[in-house]
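**Q** here is my input, please return the structure:
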Amino acid sequence: MTYELWYWSGIPGRGEFVRLALEEAGVRYRDIALEHGG
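**A** Take a look at the predicted model:
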């Protein structure tokens, strides 16, 4: 199973804490940063 980490890229560090937790746990994930407007 692969998780998807969705967040708005306009806010620096927004997904960092979740990303660090996933990395530490060895969980597979896909990083998806949304750009303004879509």
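
**Q** can we go C-alpha only for contacts and neighbour counts from here?
**A** OK.

**Q** element containing Val18?
**A** helix 16-25 (DSSP states H and E).

**Q** pull out the buried residues from that helix.
**A** Using 16 or more other Cα atoms under 10 Å as the test for burial, helix 16-25 gives Arg19.

**Q** can you give me the end-to-end span of stretch 24-31?
**A** Terminal residues of stretch 24-31 are spaced 15 Å apart (Cα to Cα, to the nearest Å).

**Q** stretch 22-33 too?
**A** 16 Å.

**Q** over to stretch 20-32?
**A** One end of stretch 20-32 to the other measures 15 Å (Cα to Cα).

**Q** now the second one, please; I'll put the structures next to each other:
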Amino acid sequence: MPSQEDAVAWSTGCCGLVIVWFVLGRLAGSVAGMFNDR
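**A** Predicted coordinates for the structure are as follows:
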């Protein structure tokens, strides 16, 4: 079993990656929408 610190760091890293990808997707959608409106 991993230590408490390892488990916290691992779960935080995974959640952080999901949040980063979600934000990037939202930004890409906003930029695409701006270009489509022209």
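
**Q** drop the TM-score for these two in here.
**A** The TM-score (TM-score structural alignment, normalised by the length of the first structure) is 0.34; 19 aligned residues with a Cα RMSD of 2.7 Å.

**Q** after the helix holding Val18 of the first structure, heading C-terminal, what element do we hit next?
**A** Remark: after helix 16-25 of the first structure, the chain's next helix or strand is strand 29-34, criterion DSSP H and E.

**Q** just the angle between that next one and helix 16-25, please?
**A** 170 degrees (axes from the mean of the first three to the mean of the last three Cα atoms, to 10 degrees).

**Q** so which elements touch strand 29-34 of the first structure?
**A** strand 3-8 (3 or more Cα pairs under 8 Å, 6 or more residues apart in numbering; DSSP states H and E).

**Q** quick one: buried residues of the strand it packs on?
**A** Buried residues in strand 3-8 of the first structure, counting neighbours by 16+ other Cα under 10 Å, are found at Tyr7.

**Q** tell me what that strand is packed against?
**A** Judged by 3+ Cα pairs under 8 Å, 6+ apart, strand 3-8 of the first structure is in contact with strand 29-34.

**Q** which residues does the residue nearest to Ile32 of the first structure when sequence neighbours are not counted contact?
**A** Nearest non-adjacent residue to Ile32 of the first structure, counting by Cα to Cα, 6 or more residues apart in numbering: Trp6, 4.9 Å away. Residues counted as contacts of Trp6 of the first structure (Cα atoms under 8 Å, 6 or more residues apart in numbering) are Gly15, Asp31, Ile32, Ala33, Leu34.
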